[in-house]
Structures are given as C-alpha cells and as structure tokens.
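# structure of the sequence below:
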Amino acid sequence: MKYVAPRWLPGGNLQTIWSALYARKVKGALPRYRRERWTTPDSDFIDVDYLGDAGPNGGPLLVLFHGLEGSSASHYALAFADFAREHGLAYAVPHFRGCSGELNLAPRAYHSGDHAEIGWVLQRFRQSHAGPIVAVGVSLGGNALLRWAQELGTAAAQVVSAVAAVSAPIDLAAGGHAIGAGFNRLVYTRMFLNTMKPKALRKLDQHPGLFDRDALLRARNLYEFDNVFTAPLHGFRNTDDYWQRASAKPHLRQIRVPALVVNARNDPFVPAACLPTQSDVGSHVTLWQPAHGGHIGFAQGRMPGHLRTVPDAVGGWLLQHTHPSREHCHG
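Sure thing, here's the model as predicted:
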C-alpha cells in the first residue's frame, strides 16, 4: 500500500482524529443497513447489519469486524460499505456484544482475542452465503480476526478466502502502554473510558457482584479497566495475562490463509517498534507498513479528504483472492 499523507494533514494524531471526525466517508449517499439479530450459543445475541443494496448471494461477501467501541456507523465501516456498494459486493458488519446500541444479556462483553466469537460468526456466514467470503478486521477486530486465523490454521481456508487486519494492535501490551501515556491518555484513553465505564456499570446492574464497582470507577487507563472488567470476565487472570494471550503478533507464522496486515508506522496506538517484520510471519502473510496514516486514518485528497484509500487498497487485495484458482493455490 502506497500512502502519502496530504501536506495539510501532518502527523499520526491529526491523521487519526481528522479522519474519524471530518473526512468524507462515502462518495455518494450514506449506506442503508438492514439488521438481523442472531442468538448466540450461550443464549445471548449479536446484531448484524447488512448493506441494504448489497450484491448477490452467489458473489463475494465482505465481512467487517469493527474496533473498540465501534459499530456499523464507524467512519471506516461506512467507507468499506461504500467500497462494497461500488463493487457490487454483499457486505455485513457483525457487532461485538454490547456495541449495537443495546446491552447484551450475558455476563461478558468482548475483547481483543475473541477468536471463538469470530469463528462462530464466520461459520454462520459460511452456512448462509453461497459465494466466497473475505473478512477485514479494524483495530481490535483486526487482532481478533488474526487470532481466529491462527487458531484454525489450514481449516480457515474452508471458511474464508482471505483476511485483512487494519491498524490492529497485534502487540497488546505495547499498544496498551502507548495509549495510556501522555497525549494519548488525555485524548484517546478518556474517549474510550467515557463509553466503556458506563456500559460496564450497566452490566453490573444486570449481573450484581460481577466485579468491583469502586475499582472500576478508579480505573484511569485501559490497563486498570481491563484488570477489573475485561480480563476476569473473559477467563484471563489479569491484564498482563490477557494482553499476552490475546496478542496476534507471536502467532503470525501459524496463519495458513492469505492475510494482509496493515499498520501505519506513525499510529499513536501501535508503536512502530512493535510491528512485525517479514521474519516474524510466514508465506501466507503480507505486511503493509506505510510511514503515515495514523490509526485507521489514511485520509487522502484535498481538505477535508476522503476515506476510501484503505477500503480501495485492502478491499482490492481481498477480492484478488476470491477467484477459485487463487483459492486453490493457497490450499
């Protein structure tokens, strides 16, 4: 991926914030979604938003897994929807639990290593969709998608033709510490905790005694929040155990399906020093690490810029792998 930031959009923080708030997300009208509610194996639910004017069931399906506190309305989800609409693709955004605008039922939420949930969702798409499936995960969703591909190994190719991760925090400890320091803590940590804490407290009302309310209220960064809420609710001993076991970076060699990993080297959430090199990955993994782009930024063109840079590049790469001969070549 060749991305050069516009001269009016310098630096990783500005590229991140401007893209989320001000850049054009679509070329035409905003996409229209239709929603399906799926009952999970543990009697909870997730909501899946489908592009209303989607492509045929026999054509490719593009599935997008959103990032932390994201949804089908996130700037990147809308930009990928625009790409799908332009290319006649079916498109779906499954929401992680509690992210669709309604609190989920179970005493759990979602996390960066939620590969079992990813697997259940993709298997359900595989059962209902006749054509090839490709999946892209953004930020947290990208790490979880890579963890799924790593866990399945060669079996992943029976479900999807290819996967891609955009701005994924594949080293969760490095990313967690980066977002908890300096400017990042003042801006991004505060933004995330402003929605995560109230949702956690509603979860506590739903399931009294689930965690220590006072400890959660004291949490001032994601490390402390994960220690009280995310880690224990999802089977991890503590934040360190969670970040270590959920990180995709140590397992990139296990991936046996075509996988694209895109990280800007000036991403304020994912330090360049922690990014994988070619020696860290196997032959199935392609690394794109442009110097600029921020975290899910990559706005291009004249002010205010547009967000189709990543969907065009990543979506184009994914679609190359939907041809039967390409699927055969990759086993």
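# okay, CA-based contacts and neighbour counts for the rest of this
Will do.
# how much space is there between the closest residue in space to Thr277 that isn't next to it in sequence and Tyr91?
Nearest residue to Thr277, sequence neighbours excluded (C-alpha to C-alpha, 6 or more residues apart in numbering): Leu287, at 7.9 Å. Per C-alpha to C-alpha, to the nearest Å, Leu287 is found 24 Å from Tyr91.
# ok, these two, which is more surrounded?
Tyr91 (27 against 18; other C-alpha atoms under 10 Å).
# tell me if I'm right that that one and Ala81 touch.
Yes. When contacts are counted by C-alpha atoms under 8 Å, Tyr91 is listed as touching Ala81 (6.6 Å).
# one more, please, to line up against the first structure:
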Amino acid sequence: MSTVLLAVVAVILCILFRILNVNSQPQKPVIFGRDRSFIENILFISPFLSEPYTPTRLWGFSGHVQTILHSLIGRVRCPWPIGGRISLVLPDRSTLTYDLYEPVGSEHEGIVKDDVTVAICPGIGNTSESVYIRTYVHYSQCHGYRCAVLNHIGALNSVPVTGSRIFSYGHTDDYNYMIENLLDRYPNTKLILVGFSLGGNLITKYLGEDRKRSPNIIGGISICQGYTAIDTMVYLLQWQNFRRFYLYIMTDNYRNIITRHKRMLLNPEMKNRYSLDENMIVSAGTLPDLDEAYSRRVYGFDSVADLYKWSSSAFYLHNIKTPMIFINARDDPIVPEPLLPLIREFVSSHDKSMYLELAHGGHLGFYEGGLVYANPVNWLDRALVGLAGGLLMAHNKCSQKDVMVTVTDTISDDEPDLIKSTTIVYRDPLDKPINVFTHN
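Reported below is the predicted structural model:
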C-alpha cells in the first residue's frame, strides 16, 4: 500500500512540476527592431531590460498560473491611488468616464521634469478600479507621471449606461474623447499612450487610423495584445492549452456587462432597431456567437469577420508614425506565440519602434521575485515606467534642432550594464537574414 501511495505522490509531483514548469530558468527579454538609435535611447533609461526576467520561483514560470493569478488577485499589496473621476456626455448620449491622477509623493519628486500624462486604456471590461491598473497608476504617480485611465463604457457598476452601446474591440472614439479632454485641461502636456491587452489593440489602432491627432502624443506602449482578432479567435476556439476555457470566461464577462445594462441595451426600441434576440445573446457560448447576436449588429457590420477586421490593429500598423513599443510573452495562453511574427516583422521594417518578447509572464502577469510570494511591484510596472522615460528621452532628443546627440556619444565605456548585455535582433528590410547582436 505504501508503495502505491508513493507512486501516486510521485506522479502528482511530476504533473505539478510539468504544469508549473519549474525546470525553466530566467531569460533576458529579446528585443526586435531596426532603429538602433531609438532602441538604445530606451535601454539607456531602462537598463534592467538588459537583465533576465526572474519570475516567482515556484509558480511564475507557468503562463497559466501567471494569467489566472492576474485575473483573480491582480497584484500583491495593491495600493489605492488618489484621484478624481471625470464624466463626459458624448454626442450619442453615452456617458464616458475616466479617472485622473496627479503625481504624488516627495520621494521621487523631480524625476520627470516635463509635464507628462500617461493615457491608459485597460483590457476588456476593465477599469481604473482593476487591481493591476491601480498598481501601475500608483507606481507611475510616484515617479512623477500624471495618469488618466479610461473606464470602458458599461464596465463600471457605479456608472449607468445612458446611450445605446457599450465598449467594443475597435471603437477608438471613446479614447479620443478622453485625449481631447485631457488636452483641454493640460494643453502643454506630453502624452504617452499605454494599452493593456484589448487596450493595446485600441491605442495601436488609434495611432494608425486616418484621423486628426494631437502632436502632444509622443509615443505609445502596447502590452499583450493579439494584433488580429480573426486569428486570435481561431486559437481561442481550440481546446489546446486550455484556450477555450479562457474564451468562456471572456464571453461570460462580456455577456454579463450587456445583461447588467439590458434596460438600455436590450429594450424594445433597441431590439427592433438592430434586430436583437435576447435569447441568442444570453445563450451565446463563445465570443463569436455573442458578437453575431449583438456586437456586429449594433456597430452595423454585415458579418462578424467584418467586425473583427475593422477592430484589429494589424490592419492599421502601416500608418503609424508615432514611436511605438510592443510587449508580449511567449507563454501567454490567450495570445499564443504563432500570433507574434506579425509584430516582429513590423518593427523590423519601421523606424522608432521596438518589440520586447519575454519567454515568461503569461497574459499581463509578469510577477517576479520570491519563492512563493511575489514582489509587490512586478516586472511590467517597472518596465512601463522605464519605457515611458525612454520615450520621453527619445522625443526630447529628436526635438533638439541645434545639437543632435546620439546615445553612443552619451555612453561611456565604463557603463557596461546599460546596453552591452542585451540581446537585440536588428533586421534591415532589404536583408533576408536576421542579425542577432548579444552585447557582452
């Protein structure tokens, strides 16, 4: 009996070790891009990007655990940043809110000498009250940044839906209204756009759309987006790597938002205007089913495929002129690795762009440090603050018309930790082979 018990325990331990991926080792982020000057500016401000990302030892090497913990608890010892809520009534009678946070504390006072506002677009159905957003906002405040967080229409329980719609995957007008209102309040501020997951898709699409944008926007950062909704959905509909489970959770959350506001969204007038069937909406088992029953009708598309193409940032990348940084993890169960070559190719053929690819981190997790208990501030929060500083530095250098200073001129030989230990993949679009430079 004891032998059988030991065998069972051994099998369970093997399965756990396999799931938790504990045999993995910390790895450095791989950086893709062709604009060496831009990349080196970023790395000069964020030297720790040259170092291996070290997930929490016991469970941090599993993309599933990182993703699930991010969804359930968000962050460790999350602060509640102090700010105010701005409410806007849009032309379609929708009520849009965003939360505004000023820099706080004297510890980091003076780190950011410019007036810089980070305009944050959260993930699907998330708001300024989401734990991971609160942690990032607080960390940015303490480093001298003003933060503005878009609350997706319909996502806040405390804000009723007053129009005929909620948020969607590709509707960037809400974000634009927030940007315009911010510039009315702070006409001289420099704007850095930051988007998480769906928010990353929205800010990327926003920067690539044929619309008028303020020159105050100096850069954008996208985290864990899938770039093309059609391809992403193909993978999410598969059971492999439990992706169908994540799709079920996202579908349920989206459907709950619709039914929570059904007095406005599913009233008789709306049903007649858009040919909505409440039973189809309630019984939808996947996001494509829900989008067929609701989203594509409300937004006036003939098919779900048309809706997804309109929503996908991949079809707007070629129009982006603003400096951009993209971040993804290869073990993200929601955005699998086969979706990532698209963004590698983009940054390899466009200046003022770079792509950080991590081996671990899951979907928006990026917990780091410790054996079981992760550090209060994770790798992503630290990286975003550093990357914002790098974008600001790159912008200020480009703005200097009198003297053009390159990073090479400002780095001395006795500073080996800033750039020299980084693995960077540079690719010239005219060259087929990829050149990998590991600075040691």
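# joint contacts of Tyr91 and Ala81 of structure 1?
Shared contacts of Tyr91 of structure 1 and Ala81, defined by C-alpha atoms under 8 Å, 6 or more residues apart in numbering, are found at Leu51.
# by contact count, what packs against the longest helix along structure 2?
The residue-count maximum for a helix in structure 2 (DSSP state H) belongs to helix 379-399. Applying 3 or more C-alpha pairs under 8 Å, 6 or more residues apart in numbering; DSSP states H and E, we find helix 379-399 of structure 2 packed against helix 36-45, helix 131-141, strand 217-223.
# circling back to that earlier point, what lines up with the residue nearest to Thr277 of structure 1 in structure 2?
Counting by TM-score structural alignment, Leu287 of structure 1 corresponds to Tyr355 in structure 2.
# next: Leu64 of structure 1.
Aligned counterpart of Leu64 of structure 1 in structure 2: Ile120 (TM-score structural alignment).
# now do the end-to-end distance for stretch 190-202 of structure 2.
19 Å.
# look up how far Gly113 of structure 1 lies from the equivalent of Ala155 of structure 2 over in structure 1.
With TM-score structural alignment defining the correspondence, Ala155 of structure 2 maps onto Cys99 in structure 1. Using C-alpha to C-alpha, Cys99 of structure 1 is found at 16 Å from Gly113 of structure 1.
# of the two, which one has the most company?
Comparing Cys99 of structure 1 with Gly113 by other C-alpha under 10 Å, the one with more neighbours is Gly113, at 27 against 22.
# surely that one is within a helix?
No. Going by DSSP: H, G, I helix; E, B strand; the rest coil, the assignment for Gly113 of structure 1 is coil, not a helix.
# contacting residues for it?
By C-alpha under 8 Å, 6+ apart, the residues touching Gly113 of structure 1 are 143-144, 147, 245-248.
# helices - which of the residues you listed land there?
Under the assignment DSSP H, those contribute 143-144, 147, 245-246 to helices.
# so which of those comes closest to Leu260 of structure 1?
Asn143 (11.8 Å; C-alpha to C-alpha).
# show me what the closest one aligns to in structure 2.
Checking TM-score structural alignment: Asn143 of structure 1 goes with Asn201.
# mean per-residue distance, the helix or strand hosting the residue nearest to Thr277 of structure 1 versus structure 2.
Using DSSP states H and E, Leu287 of structure 1 falls within strand 285-288. Here the mean offset of strand 285-288 of structure 1 against structure 2 after fitting is 1.4 Å, by mean C-alpha distance after the TM-score superposition for structure 1.
# and that strand, what does it pack onto?
Counting contacts by 3+ C-alpha pairs under 8 Å, 6+ apart, strand 285-288 of structure 1 packs against strand 259-262.
# in structure 2, what residues pair with the strand it packs on?
Counting by TM-score structural alignment, strand 259-262 of structure 1 pairs with residues 324-327 of structure 2.
# that stretch vs structure 1, average distance?
On superposition with structure 1, the mean distance recorded for stretch 324-327 of structure 2 (mean C-alpha distance after the TM-score superposition for structure 1) is 0.9 Å.
# figure out how far that stretch is from the centre of its chain.
Relative to the centre of its chain, stretch 324-327 of structure 2 is centred 9 Å away, using C-alpha atoms, centre = their mean, to the nearest Å.
# and if you look at stretch 314-329 of structure 2?
Stretch 314-329 of structure 2 sits 12 Å away from the centroid of its parent chain (C-alpha atoms, centre = their mean).
# and the most centrally placed residue in structure 2, how far is that from Gly285 of structure 2?
In structure 2, the residue lying closest to the centroid (C-alpha atoms, centre = their mean) is Phe196, at 2.1 Å. The gap separating Phe196 of structure 2 from Gly285 of structure 2 is 25 Å, by C-alpha to C-alpha.
# same question, Phe437 of structure 2
On the measure of C-alpha to C-alpha, Phe437 of structure 2 and Gly285 of structure 2 end up 47 Å apart.
# can you check Val116 of structure 2 too?
As judged by C-alpha to C-alpha, Val116 of structure 2 and Gly285 of structure 2 stand 43 Å apart.
# so between the two, which is more surrounded?
Remark: of Val116 of structure 2 and Gly285, Val116 carries more neighbours, 24 against 15, as counted by other C-alpha under 10 Å.
# contacts only, for that one.
Shown in contact with Val116 of structure 2 (C-alpha under 8 Å, 6+ apart): 145-146, 189-192.
# drop anything exposed from the residues you listed.
Neighbour-count burial within these applies to 145-146, 189-192; the criterion is 16 or more other C-alpha atoms under 10 Å.
# just give me the closest of those to Arg213 of structure 2.
Closest to Arg213 of structure 2, out of all of those and judged by C-alpha to C-alpha, is Leu191, at 11.2 Å.
# quick check: that closest one touching Ile221?
No. When contacts are counted by C-alpha under 8 Å, Leu191 of structure 2 is not listed as touching Ile221 (11.4 Å).
# all strands for the stretch 1-150 of structure 2, in order.
Using DSSP state E, counting those that start in this stretch, the strands of the stretch 1-150 of structure 2 run over 30-33, 84-89, 95-101, 116-121, 146-151.
# apologies, that question was intended for the stretch 151-300 of structure 2.
Secondary structure of the stretch 151-300 of structure 2 (DSSP E, counting those that start in this stretch): strands located at 190-196, 217-223.
# equivalent range in structure 1 for the last one?
Same thing as strand 217-223 of structure 2. Strand 217-223 of structure 2 corresponds to residues 160-166 in structure 1, going by TM-score structural alignment.
# stretch 423-431 of structure 2 now?
Following TM-score structural alignment, stretch 423-431 of structure 2 has no partner segment in structure 1.
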